[in-house]
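predicted model and sequence follow; I will ask about them next.
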Amino acid sequence: MTALNPLQYYRDNLQHRLFPYLGTAPPQMGEYIAEQRGIGEGLSNENIREKLDFIEHLHAIGVSKYVDLPQLVVVGDQSCGKSSVLQAITRLPFPVDDRMCTRFPTEVSLQKAAGAPSISAVVKKANGTLVQLTISQPTVFSTDSPEFGTIFRDMLLHAQHEILGDAGLEYLSEDTLQITVRGEEEPNLTIVDIPGLVSATHSAFQTANSLVNKYIKNPRSIVLMVAHPGDPGTQDVFQKLKNIPDRQNRVIGVITKCDRKQEGAEDWILDTIRNEQKPENQFWLANGWFGLRNRLPSEVRVNNHERDRNEAHFFQQGVWPTLAQPSRLGIRYLTAALTKMLNDHITRSIPALIPDINQKLAECELRLARLGTPRGTNREQRDCMVEIATKFSQLSLDALDGSYHRVPDHQSAKMRMNVQECLEKFKSDMHQEYCERIPNIEDDLLTSLNQTSWRTSLLGSDDDPGEDLENYSPLKEIFAIMRKNRGTELTDETNSNVMKILFRKKSEKWSQMASILLKTVVVKIKICMKILVEECTFEAELQGTINRWLSSCLDTAENLAQEELDLLSSEICFVWTLSHKNYLHEVGNAYTYCINAMARDLRHLSNDGNSSVSRWEKEVKAWLANNKDVDAVLNTFARLDAYYRISQARFIDNIGIQVVERHLLGPSSPLKMFRPMQINKMADEEPEKLKSIAGEREDKEIERKEINDEKRSLEEALETAQTFGYLGRAAVGH
């Protein structure tokens, strides 16, 4: 056996689904003589043959997988005699032993073809795989010949082994045996025999029921309903008949084994074959019921002609003449009825096929559009990503420049605005930190005109550690730290470490606040990237992979930004500036403010509204000249306040420029690195990385291939319809 490419097989052989029925008639030994078949006689009309050829072509190119096409399906209970009916119609030597049951679908296709007649078979697995069966062509192509019978039987055994293997006798398979007979006298017709229905207690109930439903749910199927002479109440096929939509018009019935009916069973059999349209007749069918005498197992070597003669002789005896409907008895009349029914059914079906095919094609286009462009090769991945990168780079530059007329109308896409808001919030939080860490000098620094109390009022008592929150003042805190860090300095000097200790304590939250800023901006960038990527491609899978890649790039940029922030934070402790003029100016302002605050307190305490503040300032300065340690505290406060503000402004700018702008928004930012040049470089140097971003999942590649296969089959169907002249016809059925 040889595994085949399904699409190539269908195109090369033009067969696939429709599986015609009817076999050839018994020839004489030594030569091929075609026997005129009853069902073939009804297909001689050229218009009918054209329609049958058209449907067969559609089956051959696999259209029935996507669009419901007309077909003839044989349905019945297990051991009801379906195989005998199939043999009688097709003239092929299927086994008729009651112990042999169909365990997998068999599709028999008869195709009109020039040249010598031939037979071929293929097993179609449920997964779509095709396995060609090797069949020796008989030297005499007669379905009645022993040679043909042997070849056909060997083919069935080969198929059974391929499909069932060593499975038990109750096992049913969804794999299908497709038999094709070609010849100049063959009509283009198909008949499908499926495993018989079994009771709900049977292990194969679900499989059998599923297979039957699969075929009869096609509204364009003609169902040949096969019943046996037993009690209809015990036959599942009659229950199935009730559930077939439009059953009266697309079902034709046959009762097999009429020669083996039970005593007294003729009443329901005769009534059913009479097919009178009465309310109480639940089995009435527009195309009627037929009775057959099956070939007996002992008649296996009886040829088709003798089989038909024996059947005709049987129906001339017993109760059958009383039926007074001879045209309802025998294979000859059944095949004639099937021919007319199939002709009429196909004529009615063709006009609706073209719209169905066009609708399926539109659905294919939509599904392909949802999948996006193919991305199986490096070139396809590069082209796809370059196109997206081109759009993304334009949008991201606009978003960073604050030019929002092309950017999606979403606040999160306005990157520059969001960054500015984050920086302003950072600046505001830092100012608030300054106000909390170095509060303004209050007007009640001095509480008495008595100079002996001024020291305690400003610096607290010797027992005050300067950390009492209720009576906290920055001057008390500074004095406490100065006392704790005394060295070899003179009385009027301050230890150089005091300023560093104070500033380090006051700026200890700067790094944490900057880190919060950094993470906030990162979140803003991530949201912006997502919006821009969605604007550049509608493919959800591609959006996800690109966002994951850009997020990893953002992680790298964030790490670099954090390293920069850590470096800036480590330099906070340097009490150092070259802005001497600004620094000294701020120091003077802060010192003067302290003196002025003390003078205002004294003026208020004196109750002398006519005295000037400057008079009291002179008194305060004179007192400080004699209290150098207090003056040192005031000077330290002034220098701390001045340097804090200068250093804080420098830190805010450095964070904004060196952390946010340089790293998060700079060249290493994913907002700027996702450019066509970067994609081309990746395609050349890191193809696997590009594939991980832009490559398609295997299941998506399979889905795309399946859709394209369907699309090609449907397009070929339209070409076939055009060839047959059915495209654009207002009424194909006329």
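Cool, got the structure.

CA only for contacts and neighbour counts going forward, please
Noted.

where's residue 85, which helix or strand?
Secondary structure assignment for residue 85, by DSSP states H and E: helix 82-90.

packing partners for that helix?
Applying 3 or more C-alpha pairs under 8 Å, 6 or more residues apart in numbering; DSSP states H and E, we find helix 82-90 packed against strand 71-76, strand 189-193, helix 331-371.

run the angle between the second one and helix 82-90 for me.
Following axes from the mean of the first three to the mean of the last three C-alpha atoms, to 10 degrees, one obtains 170 degrees for the angle between strand 189-193 and helix 82-90.

ok, back up a step: mind listing residues that contact the helix holding residue 85?
Residues outside helix 82-90 that contact it (C-alpha atoms under 8 Å, 6 or more residues apart in numbering): 21-24, 74-76, 92-96, 102, 193, 226, 256, 294-295, 304, 331, 335.

if you look at those, which of them are in helices?
Among those, DSSP state H puts 304, 331, 335 in helices.

mind checking how far the last one is from residue 291?
If I follow you right, that is residue 335. 12 Å (C-alpha to C-alpha, to the nearest Å).

same check on residue 653?
Applying C-alpha to C-alpha to residue 653 and residue 291 gives a distance of 99 Å.

who has more neighbours, the two?
Taking neighbours as other C-alpha atoms under 10 Å, residue 653 and residue 291 compare with residue 291 leading, 30 against 15.

the more buried one against residue 252, yeah?
No - the criterion here is C-alpha atoms under 8 Å, and residue 291 misses it with residue 252 at 11.5 Å.

what is in contact with those two at once?
By C-alpha under 8 Å, 6+ apart, residue 291 and residue 252 have no common neighbours.

residue 698 is in contact with residue 376, correct?
No - in this structure residue 376 lies outside contact range of residue 698 using C-alpha under 8 Å: 9.4 Å.

these two: who's more crowded?
A side-by-side neighbour count of residue 376 and residue 698, using other C-alpha under 10 Å, places residue 376 first with 15 against 10.

assign the more buried one to helix, strand or coil.
Following DSSP: H, G, I helix; E, B strand; the rest coil, residue 376 is assigned to coil.

and it, how far is that from residue 69?
Distance of residue 376 to residue 69, given as C-alpha to C-alpha: 34 Å.

what about versus this one:
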Amino acid sequence: MAASQSGLANQAILDKIDQLRDLNIKSIELPQLVVLGDQSSGKSSVLESLTGFSFPQAPGLCTRYATQISCRREPEEYIAVSIIPRQGADAETENRLRAFKRNISKLTSDALVQIIQDVNKIMGIRMTANDTDPSLCTFSNDTLKIEICGPEQEHFTVIDVPGIFRVPSPPFTTDHDVDLVCNMVDFYIQNSRTIILAVLPSNVDITTQEILKMAEKADPGGVRTMGVLTKPDLVTEVATRKAITDLVLGKGKQLRLGYCIVKNRSADDVHSTLSERLAHEKAFFDKPAWREIEGLRRCGIGSLKTRLSDLLTNITKKEFPHVKADIKKQLEQRRRELESMGPSRTEHSAQRMYLGRLGSKFQAVTQCALNGYCDSEALFTEVPSLKLITAITRMNERFANTFWERRHKRHTSSDWDDEDEAAHDLVENDDYTSTQDLLLSYPELHDIVETDSYECLEAEAFTDDSIMDHIEKVYQLNRGPELGTFSGSILSATFREQTEKWEPLVLAHVSRSIGLVHDYISKLLTCICPDKQVQNQLWETVLVDELRKAYARAMEQARFLLRIERQGRPSTYNHYFNSEVQKKRQYRMEKIIEAESYADSQSENLVPVSSLYNGVINKENAQQIREDILDVLTSYYKVSRKRFVDNVCRQVIGHFLLEGDESPLKIFSSELVMGLEDNQLELIAGEDTETRNQRSKLEADIRDLEAAMKVLRV
């Protein structure tokens, strides 16, 4: 009873695999037996012996397509013939081919010839060299399905593919047909769940058989290939018979499934029954020459069919769960791909909705990118360069540090770096270099940004005659009638000269920031919009022009801030300025006192009044003015620098590039989409032929995979 139940379970699984095969889902590898061999290898005779189905031998009726032959146990005896259309056939062709059905209770030679002729006609097969219609073909990728049913049949399915041939016979066969057949055979044997039945004539050198080389290429370990040796009655040489015997015995280069040997019926034997042929075969292998291998259950068609039936059942049971998992996985993948394409976009309303969703997705991801919420979107893990605020913050910090250490032309004292604030260490990295390369990747930015790399050099070293000599020169060229003071133009001139590095440093930093933002927008659009046509049209026809305007506004704001700080009259209402001036004067007094002090007998520091008089009171007017100019310049520079760096980072980068209402990151939004004209929508989001074909293919795949899942659930 248990064995019977097991047999029924096996039968049910094999039936499901056959039903899946009828769906012809090429992307799903199904367990199957595939028979292949060269023309005249005896392949047709082997198939006939295995299935009881005899292909007609009339001219023009040899195998021109894959043929699936299924034997099934049914109460009534009949043969059903149908066609499984090739994958990718248009709807009209598929319906026409699937409509072909032939059911016959008894198969006669004349009936079979008529059926094959009808099949060839509906498939568009050229049957003779006189068929010159260019729409006809010699071989087809459609599959002929033959079901042989009866009470004595056992479940057995095998797939026959056209015989390999190497030399075309124009005009009937061409080089294209040679390649087509090779590709067809290769398609079937590449399937990792296929058992390859390589039919090889015994009377030729096995090592020269191309079909065995093809099988070895598809199955390098030989784990799913079985050799079937035919025509042993044509082997007359003892050495050749010994080589054949050694193969069956498992000697020499061996396939994991080994070799079987069968005897074909002779070319003149056209009337014997299957049982008579089996008897003749058994008598042949009982002869002394073959008796050594006769008891190995590898001789004769009966042994071969038993082994193949067991192999097919075992591989089907083993692979069935994996087949089911593959179908489920591919169905989910196809659904995701179709969902990512959005709804069909033939109407303007659908086009607007599609773009609107893209815009909303763009803004949602961008808010996460600006707020640093990188755990909320998988995109940030897949494309780390989308972490925009991280890159911008790192660049701003480096910009501020560079501005602190190198932004001035001359140090204004020998201990400039120790003036109240500690200089930040400049971390040397490739951020600037890689960001500069981004600018070169986007030619649409070249007339807006500074594409030349700018490296801010160290300030000139302080010497006694450097900054003071410069101040003296400016003072002498610009002095007025003031007594004990100096004009604002002198401070402006010295400040402008001291800040001459600011412009290239700021413009280079803003340009690099624009490069980061532009690259972010481009990459994010690529990630959320898989349709290349939509992506390219949206970028070229709408976004680039608007983005250029936003970047130009940011660059103009940077230049505006430079003009205010460097070209305008020095001005501040920050009390920090006066505090710095007083500190400079106090510092200068402390230096004088320190230089003139001495220790008395009680180890107390004393300063002679005369020294104070000479150092503080008895100064030349010009020297006092120069020192005052230096103190004011140094103090105002510190105030201006702090204010300027914050303004650049907050206004130009923060407002104009990141978060302002006219930021480039705000351009692609649902509001932009709502303002597009119908012709713009059609140009950007209308589906081209390739997209429509892709959508149709995905929908067809989903239908087939859903049908496959339904088969598995029954």
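Noted; the coordinates are in hand. These numbers come from a predicted model, not from an experiment.

now render the helices and strands packed on helix 82-90 of structure 1 as a markdown table, adding mean neighbour count and distance to residue 56 of structure 1.
Output for these, formatted as a markdown table (neighbours: other C-alpha atoms under 10 Å; distance: least, C-alpha to C-alpha, whole Å):
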| stretch | mean neighbour count | distance to residue 56 of structure 1 |
| --- | --- | --- |
| strand 71-76 | 26 | 10 |
| strand 189-193 | 26 | 7 |
| helix 331-371 | 18 | 11 |
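
can you pull out the strands in structure 2?
32-37, 66-73, 78-84, 101-104, 143-150, 156-160, 194-201, 225-230, 259-261, 598-599, 605-606 (DSSP state E).

can you say which of those is nearest to residue 14 of structure 2?
Closest approach to residue 14 of structure 2 among the strands of structure 2 (C-alpha to C-alpha): strand 156-160, 8.5 Å.

just how off-centre is that closest one within its chain?
Chain-centre distance of strand 156-160 of structure 2: 37 Å, with C-alpha atoms, centre = their mean, to the nearest Å.

with structure 1 superposed, average distance for it?
Comparison of strand 156-160 of structure 2 with structure 1 after fitting gives an average deviation of 3.5 Å (mean C-alpha distance after the TM-score superposition for structure 1).

what of stretch 693-707 of structure 2?
Stretch 693-707 of structure 2 differs from its equivalent in structure 1 by a mean of 7.5 Å after superposition (mean C-alpha distance after the TM-score superposition for structure 1).

give me the contact list for that stretch.
Residues outside stretch 693-707 of structure 2 that contact it (C-alpha under 8 Å, 6+ apart): 23, 25, 88, 327, 328, 330, 331, 334, 335, 337, 338, 341.

and the second one, how many neighbours?
Looking back up the chat, that one is residue 25 of structure 2. Residue 25 of structure 2 sits with 18 neighbouring residues when counted by other C-alpha under 10 Å.

give the contact list for it.
Neighbouring residues of residue 25 of structure 2 by C-alpha under 8 Å, 6+ apart: 87, 701, 704, 705.

between the residues you listed, which is nearest residue 290 of structure 2?
Among the contacts of residue 25 of structure 2, and counting by C-alpha to C-alpha, the member closest to residue 290 of structure 2 is residue 87, at 46.0 Å.

excluding chain neighbours, give the residue nearest to residue 164 of structure 2 in space.
Using C-alpha to C-alpha, 6 or more residues apart in numbering and skipping the chain neighbours, the partner closest in space to residue 164 of structure 2 is residue 38 (4.6 Å).

structure 1: which residue goes with the one you found?
Residue pairing (TM-score structural alignment): residue 38 of structure 2 is matched to residue 77 of structure 1.

and for its match, the neighbour number?
Residue 77 of structure 1: 22 neighbours (other C-alpha under 10 Å).

now residue 234 of structure 2
When neighbours are counted by other C-alpha under 10 Å, residue 234 of structure 2 registers 13.

can you tell me the closest non-neighbouring residue to it?
Nearest to residue 234 of structure 2 is residue 203, by C-alpha to C-alpha, 6+ apart, at 6.1 Å.

ok, residue 416 of structure 1 touching residue 400?
Yes - counting by C-alpha under 8 Å, residue 400 is a contact partner of residue 416 of structure 1 at 4.8 Å.

anything in contact with each of the two?
By C-alpha under 8 Å, 6+ apart, no residue touches both residue 416 of structure 1 and residue 400.

now do the contacts for the counterpart of the residue nearest to residue 234 of structure 2 in structure 1.
Applying TM-score structural alignment, one finds that residue 203 of structure 2 aligns to residue 230 in structure 1. With contact set as C-alpha under 8 Å, 6+ apart, residue 230 of structure 1 has these partners: 261, 262, 265.

what about structure 2, which of those residues hold up?
On the basis of both residues aligned by TM-score structural alignment, their matches' C-alpha atoms under 8 Å, what survives of the contacts of residue 230 of structure 1 in structure 2 is 261, 262.

want to throw the contacts of residue 230 of structure 1 into JSON lines with distance to residue 8 of structure 1?
Converted to JSON lines, the contacts of residue 230 of structure 1 look like this (distance: C-alpha to C-alpha, whole Å):
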{"residue": "261", "distance to residue 8 of structure 1": "49"}
{"residue": "262", "distance to residue 8 of structure 1": "52"}
{"residue": "265", "distance to residue 8 of structure 1": "52"}
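
just the ones of the contacts of residue 230 of structure 1 in helices?
Using DSSP H, none of the contacts of residue 230 of structure 1 sit in helices.

let's have the contacts of stretch 693-707 of structure 2 in JSON lines, adding distance to residue 125 of structure 2.
JSON lines is the format used below for the contacts of stretch 693-707 of structure 2 (distance: C-alpha to C-alpha, whole Å):
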{"residue": "23", "distance to residue 125 of structure 2": "22"}
{"residue": "25", "distance to residue 125 of structure 2": "23"}
{"residue": "88", "distance to residue 125 of structure 2": "18"}
{"residue": "327", "distance to residue 125 of structure 2": "33"}
{"residue": "328", "distance to residue 125 of structure 2": "36"}
{"residue": "330", "distance to residue 125 of structure 2": "33"}
{"residue": "331", "distance to residue 125 of structure 2": "34"}
{"residue": "334", "distance to residue 125 of structure 2": "33"}
{"residue": "335", "distance to residue 125 of structure 2": "36"}
{"residue": "337", "distance to residue 125 of structure 2": "36"}
{"residue": "338", "distance to residue 125 of structure 2": "35"}
{"residue": "341", "distance to residue 125 of structure 2": "38"}
